[in-house]
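**Q** 3D model of this:
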Amino acid sequence: MTNPKKKASEVTPEQRLADLIRGLGAGIKLSVAESCTGGLVASRITDIAGSSKYFEGGVVAYSNDLKRSLLGVKAATLKAHGAVSEEVAAEMAAGVAKKTKAHIALSLTGMASPADDTEKPVGTVYIGITIRTTVKKSGERKESSFVRLFNFKGSRKSIKRQSATAALTTLADFLEGL
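**A** Got it, this is the predicted structure:
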């Protein structure tokens, strides 16, 4: 848990996220699907002691083949919108939630450096969130998702760091609003 004597500005996004997930109750699970950050988000989540109680794991799906085979991203979505798109971020989050049976899923797909096969600017990053709940009376599973677009500046390494921080902060902000 966060040290109550620490100022809010001293609490890392991953610690804030940990505190919020723990506050939702026992058994709530988080999973991540990363592309442009290459596992950095999962690494930061597991920097927090006790993260094994809520973190199921992550998938680094850098290639489109893995996005399709591991996360269930549709080939038609990739063809129509490209790997760096709102639609792919949404399908990545939904796919990792389904694959890991997590209640909360986070995804990132973006451009950390120039590529020949896209006109999207470097620094374009989509962060997706999927929340899965069960209706108590019927047992029906409900799923809601949203995606947010970010445009970062800097080196490849800087864009990866900014993306990871934005993903953790965006999810924490979302959970704080529940």
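
**Q** only C-alpha atoms from now on, for both contacts and neighbour counts.
**A** Fine.

**Q** any chance you could map the helices in this protein?
**A** Assigned by DSSP state H, the helices in the chain fall at 13-23, 40-45, 64-71, 75-81, 86-100, 156-176.

**Q** buried stuff in the fifth one?
**A** Within helix 86-100, the residues that count as buried by 16 or more other Cα atoms under 10 Å are 86-98, 100.

**Q** state the number of residues packed around residue 178.
**A** Residue 178 is flanked by 6 other residues according to other Cα atoms under 10 Å.

**Q** for the comparison step, fold the sequence that follows:
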Amino acid sequence: MWGRVARVAARPLEHQLADILTRQELTIATAESCTGGLVAHRITTVPGSSAYFVGGIVSYSNDLKERLLHVPREVLERYGAVSRECALAMARGVRATTGADIGVSTTGIAGPGGATPTKPVGLVYIACVTPAGEVCEEHRWDGDRADNIARSAEAALRLAVEMARNVPSAGTGAAS
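**A** Predicted structure coming up:
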């Protein structure tokens, strides 16, 4: 037994997020495109998630991005659905629509098709908007569709955990 190093698996991100949101009395909502609801699914696998998970919107079409998430048409026309600007607008929109303290979004090209010369397969933008600030990350995955989706959901949860840690306790909602 001596000399052996015990390997302790890191706690899954959705459980870390649950701890933070519960402790700080915050709520979260998701706006997903390329992940197709996987971020919301992972959040809801934690027992008691109804205490902090307001809901999620899977907005694959630009029409739903406009109508449900209030992404300005100008953003979609100028930058496209796969852009930093769209990801931030989606996160802001889901926060405003649901009243959640935190809005997290994913938009990208999971593959194998859908790429353009300037937007390759694996390009994903993940945004998180809180009362304490906004962040958008760009990722370029090189896996197959399933891998790109899984990695994007993991990155979205990681970003939500990081951002939630910086929000003052006792959520103030989207109106703040």
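
**Q** what does the TM-score come to for these two?
**A** Scored against TM-score structural alignment, normalised by the length of structure 2, the superposed chains reach a TM-score of 0.86; 160 aligned residues with a Cα RMSD of 1.7 Å.

**Q** quick one: which of the helices of structure 1 is nearest residue 141 of structure 1?
**A** helix 86-100 (11.1 Å; Cα to Cα).

**Q** read off where the closest one ends up in structure 2.
**A** Here helix 86-100 of structure 1 aligns to structure 2 at residues 84-98, judged by TM-score structural alignment.

**Q** contact partners of that stretch?
**A** 28-31, 54-57, 65, 68-72, 75-76, 79-81, 100-107, 125-129, 134-138, 174-175 (Cα atoms under 8 Å, 6 or more residues apart in numbering).

**Q** on that earlier part again, most tightly surrounded among the helices of structure 1?
**A** Each of those was scored by mean neighbour count; the highest is helix 86-100, a mean of 25, by mean count of other Cα atoms under 10 Å.

**Q** same list, the helices of structure 1, but as a markdown table with distance to residue 7 of structure 1 please.
**A** Compiled in a markdown table, the helices of structure 1 are given as follows (distance: least, Cα to Cα, whole Å):
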| stretch | distance to residue 7 of structure 1 |
| --- | --- |
| helix 13-23 | 12 |
| helix 40-45 | 20 |
| helix 64-71 | 38 |
| helix 75-81 | 42 |
| helix 86-100 | 32 |
| helix 156-176 | 16 |
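
**Q** can you tell which of the ones you listed is closest to residue 117 of structure 1?
**A** helix 75-81 (11.8 Å).

**Q** among the buried residues of helix 86-100 of structure 1, which one lies nearest to residue 42 of structure 1?
**A** residue 96 (13.0 Å).

**Q** do you know how far that closest one is from residue 164 of structure 1?
**A** Residue 96 of structure 1 sits 17 Å away from residue 164 of structure 1, taking Cα to Cα, to the nearest Å as the criterion.

**Q** go on, residue 16 of structure 1?
**A** 14 Å.

**Q** how about residue 7 of structure 1?
**A** 22 Å.

**Q** do residue 108 of structure 1 as well
**A** In this structure, residue 108 of structure 1 and residue 164 of structure 1 are 8 Å apart, going by Cα to Cα.

**Q** which residue would you name as the spatial centre of structure 1?
**A** Structure 1 has residue 106 as the residue nearest its centroid, 2.2 Å off, counting by Cα atoms, centre = their mean.

**Q** got a list of what it touches?
**A** Neighbouring residues of residue 106 of structure 1 by Cα under 8 Å, 6+ apart: 30-33, 93, 127-130, 167, 171.

**Q** quick one on the thing from earlier: what sits in contact with each of residue 108 and residue 164 of structure 1?
**A** Residues touching both residue 108 of structure 1 and residue 164 by Cα under 8 Å, 6+ apart: residue 37.
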